[in-house]
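1. what's the 3D shape of this:
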Amino acid sequence: MRLSVFAAALFLSLPSVALASVPCGGSFGSFISNMKTEAVSRGHSRANVDRFFSNARRDPAVIRADNAQGVFKKTFIDFSRAVISQNRMTNGRRNAERYDTVFDRVEREYGVSRGVLLAFWALETDYGAVQGDFNTLNSLLTLSHDCRRPDLFRPQVFAALELYERDDFDPVNTKGAWAGEIGMVQMLPKDILENGVDGDGDGRVSLKTSPADALLSGARMLRGLGWRANEPWLQEITVPSNLDWSQTGLNHERSVREWARMGVAARSGGLGSANLNASVLLPMGRNGPAFLAYPNFSVYFEWNKSFVYVTTAAYFATRLEGAPVYDARTPSPALSDAQMRNLQSKLAARGRDVGAIDGILGAKTRAAVQAEQVRLGLPADAWPTTELLNRL
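-> Next up, the predicted model:
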């Protein structure tokens, strides 16, 4: 589901070696031997298993890619401006026209708005142009052998074996992202098994070459992750200067009716249904862009774990459906990497759960920042500032 550096976001909060519950590590040859034994015990023929693993190799480049996550330290404004280019906007509109009947079917059968899939299609692979050149099986084996997250990747190897036996996976020639995702919207083998759709009616699920297959499969997966049909996901808003900032953030919800009574208004058009629950999202604090995040926004985090990626993808989807460029306003300057790590260390020392001390302003760090802002009597908008750092 997540191409190249974007793939890293999925794994920021997954189990480490200490939590691994499946075999990993040791010599790679012994590891492959054990994988083959398990595959046979699962009912696969020895001949198929031998052919499937015959060219298995450990790929050091996969580990290097896994460790490259600096992009997620960018602010929402910097990240969104970097990835939402005019070219992607133009190609998005062209693809919306070209595959209009496919999107009509997506909306009819799964209730997923076309902008949502167009944005993923753009951010993951530039509408299919850049799908990754890592050998998929070797990527999955390398990450299964590595003891940080074998629980995630080992099942994907056996899913790929099942696809191979269906003649839908070539262990030698199938290529994709470093983390094992395949195709235009980047899906892992297990996701393909569970959600693959033959959208073009040729009898195959071809996520690398068929936009219809890729888009319908992505929509089916989103629905399986909890997408609520024909509901909004994100909307830019204006907020009053006297809003209770401690009630903002994804960890706080109110009905749209309540937010409207508190002075929240749509920047363009109207707000969603009055009975929908929603959160006021301030990705760069009370002086930056402001959004209302509806229930479907939470599904984005099932696709990707990075706050900045998710917010950008959701906002991009609204742009592709006609929303204006957000009002950036004048947020307080972001902390440097060293300052952010220092802040996370101080928050952790106070018993706040920030996840990893990695310099990334994720959901846990935001919640910890907001809690300390409340304690110190600062505007509790979850945006870390030098003032907060100094007060701690």
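
2. please make it C-alpha for all contacts and neighbour counts, starting now.
-> Will do.

3. longest single helix anywhere in this structure?
-> In the chain, with assignment by DSSP state H, the single longest helix is helix 150-165.

4. to check against the first, give me the structure of this:
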Amino acid sequence: MSFPLFRRAAFAASLTALMGTTALAQEAKPAVACGGDLAAFLKDVKAEAIAKGVPAEAADKALAGAQIDPKVLARDRAQGVFRQTFLEFSQRTVSQARLDIGRQKLKQMAPVFDRVEKEFGVAPGVVTAFWAMETDFGAVQGDFNTRNALVTLSHDCRRPEIFRKQLIALIEMVQHGDLDPTTNTGAWAGEIGQVQMLPDDIIHYGVDGDGDGHINVKTSSADAVLTAAAFIKGMGFKAGEPWLQEVELPENLPWEKSGLGNEIPASEWFALGVKPRDGNTKFGNLPTALVLPQGRKGPAFLAYPNFGIYLKWNQSFIYTTSAAYFATRLSGAPTYVKGNPEPGMDDATMKALQTKLQARGHDVGKIDGILGSGTRVAVQKEQQRLGLPADGWPTQSLLDAL
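-> A predicted model of the protein is given here:
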């Protein structure tokens, strides 16, 4: 299964409510030519590629026969919403079958994963979990022509500043002999290969893992795995440090301290009675957030600084926490304790809650029935104001109190 795409800094503007992504959401958008006659548009793209050092022949080869793909535009306009809880999503994606295959891959490709660890300082389970969740280890990579998808999204005036550089990077890949523009397929948003990476990321972080002189993240597992490791390192992953640690909670905690953005040293959580299930407290000096995907009665984790790379990969809180949990399982952690979380809200009830929160001055974004970061923050503030356990999990009792 390939999770819905549009992640990382490149796609900030489009999915803030669902998967939000990073940096560019706050950056000023540069003026980028878009729309109009397709031939004129492609001529302008070719000129930009040549100005950046790409031979005209490579640009011609990459752009010859390029077409607008209406299916890409339809998919872009109809991005779905993500409404599953952490327990629902993680139990579906972190399946026993995937864990078994992942462990087999770690053994079969031991020399490659040794390089992942030694050269890039990334735990093998981290890369393997992304490999599983993005494409089922390469089985489901997408069937959109990558060149046409990027031409379509660059030509479209909705977010040309995001996709133009990806199209230029694709032309560079053609120049290097790493991509055939007429046959290469991938995700509708232009991501390619077994770990679903964007052309610009592949250009900057690509590794020839199988020694054939090319970087082919679509057909070469070694290339895909090592390129992903280089990218993860580039996002700031720190060697030898944890990313997520399951914990047991005491009955009473200052719940208002929980949640991403409320980091304190892990040692302070330990002093408050939070106990790691694996007994490991040697990273007590690192800042951590107490993550409660379904409130204080559900699974509980400490998120360490390395958790940040998951948020850069994809800011969907449910996807992020599930991917990080998957990586801990591949690294030896047991199945989490499900607990007994209070029931979540259906679409109509969540919208009613968001409406009340907005009426009290909270910024919950669009009233869409989705438990996004803005809604979680607002819920936590209102829980604290009302004297309820401020764990950020919306409940019927909170709605009733409001």
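
5. which other helices and strands contact the longest helix of the first structure?
-> Counting contacts by 3 or more CA pairs under 8 Å, 6 or more residues apart in numbering; DSSP states H and E, helix 150-165 of the first structure packs against helix 46-53, helix 136-145, helix 189-195.

6. now do the second one and helix 150-165, the angle between them.
-> Right, helix 136-145 of the first structure. Counting by axes from the mean of the first three to the mean of the last three CA atoms, to 10 degrees, helix 136-145 of the first structure lies at 150 degrees to helix 150-165.

7. how about helix 136-145 of the first structure, which residues of the second structure does it hit?
-> Aligning helix 136-145 of the first structure against the second structure (TM-score structural alignment) gives residues 146-155.

8. circling back: I'd like the helices and strands packed on helix 150-165 of the first structure laid out as CSV, including mean neighbour count and distance to Gln373 of the first structure.
-> Putting these into CSV (neighbours: other CA atoms under 10 Å; distance: least, CA to CA, whole Å) gives the following:
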stretch, mean neighbour count, distance to Gln373 of the first structure
helix 46-53, 15, 54
helix 136-145, 27, 39
helix 189-195, 20, 40
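
9. so which of those is nearest Leu392 of the first structure?
-> Among those, the nearest to Leu392 of the first structure by CA to CA is helix 136-145 (38.4 Å).

10. the match of helix 136-145 of the first structure against the first structure, how far on average?
-> In the superposition against the first structure, stretch 146-155 of the second structure averages 1.6 Å from its aligned positions (mean CA distance after the TM-score superposition for the first structure).

11. what's in contact with that stretch?
-> For stretch 146-155 of the second structure, contacts defined as CA atoms under 8 Å, 6 or more residues apart in numbering pick out 33-35, 38, 41, 62-63, 66-69, 72-73, 159-164, 166-167, 170, 181-182, 184-192.

12. and Asp104 of the first structure, what's its match in the second structure?
-> Using TM-score structural alignment, Asp104 of the first structure pairs with Asp114 in the second structure.

13. tell me if that match really is in a helix.
-> Yes - applying DSSP: H, G, I helix; E, B strand; the rest coil, one finds Asp114 of the second structure inside a helix.

14. for it, which non-adjacent residue is closest in space?
-> Pro124 (7.9 Å; CA to CA, 6 or more residues apart in numbering).

15. show me the contacts for Asp69 of the second structure.
-> Per CA under 8 Å, 6+ apart, neighbours of Asp69 of the second structure: 148-149, 152.

16. name the SS class of the equivalent of Trp227 of the first structure over in the second structure, please.
-> Correspondence of Trp227 of the first structure to the second structure, assessed by TM-score structural alignment: Phe237. At Phe237 of the second structure the chain is in coil, as set by three-state DSSP.

17. Phe237 of the second structure: what's it in contact with?
-> Contacts of Phe237 of the second structure (CA under 8 Å, 6+ apart): 121-122, 306, 309.

18. neighbours of the residue lying closest to Leu311 of the second structure once chain neighbours are set aside, how many?
-> Once flanking residues are discounted, Leu311 of the second structure sits nearest to Thr320: 6.3 Å by CA to CA, 6+ apart. As a burial measure, Thr320 of the second structure scores 21 neighbours (other CA atoms under 10 Å).

19. aligned to Thr320 of the second structure, what sits in the first structure?
-> Thr320 of the second structure maps onto Val310 in the first structure, with residues paired by TM-score structural alignment.

20. again, but for Asp200 of the second structure
-> Counting by TM-score structural alignment, Asp200 of the second structure corresponds to Lys190 in the first structure.

21. roughly how far does its match sit from Leu163 of the first structure?
-> To Leu163 of the first structure, Lys190 of the first structure is 9 Å away according to CA to CA, to the nearest Å.

22. do the same with Ala363 of the first structure
-> 35 Å.

23. for the aligned partner of Glu181 of the first structure in the second structure, what are its contacts?
-> Alignment note: Glu181 of the first structure maps to Glu191 in the second structure; criterion TM-score structural alignment. For Glu191 of the second structure, the contact set (CA under 8 Å, 6+ apart) comprises 5, 146, 197-199.

24. among the residues you listed, which one lies nearest to Thr288 of the second structure?
-> Nearest to Thr288 of the second structure among the contacts of Glu191 of the second structure, counting by CA to CA, is Leu5 at 27.4 Å.

25. burial count for that closest one?
-> 19.

26. mind checking how far stretch 307-319 of the second structure is from the chain centre?
-> Offset of stretch 307-319 of the second structure from its chain centre (CA atoms, centre = their mean, to the nearest Å): 5 Å.

27. then stretch 46-53 of the second structure?
-> Averaging C-alpha positions (CA atoms, centre = their mean) puts stretch 46-53 of the second structure 31 Å from its chain's average.

28. pull the residues that contact it.
-> 55-56, 59-60, 63, 168, 171.

29. and if we set it to 6 Å?
-> Outside of stretch 46-53 of the second structure, the residues within contact range by CA atoms under 6 Å, 6 or more residues apart in numbering are 59, 168.

30. show me where the stretch 151-300 of the first structure has its helices.
-> Counting by DSSP state H, counting those that start in this stretch, one finds helices in the stretch 151-300 of the first structure at the ranges 189-195, 211-224, 256-261, 297-303.

31. where do the strands sit along the first structure?
-> With strands called from DSSP state E, the first structure shows them at 134-135, 175-176, 234-238, 254-255, 265-266, 277-281, 291-293.
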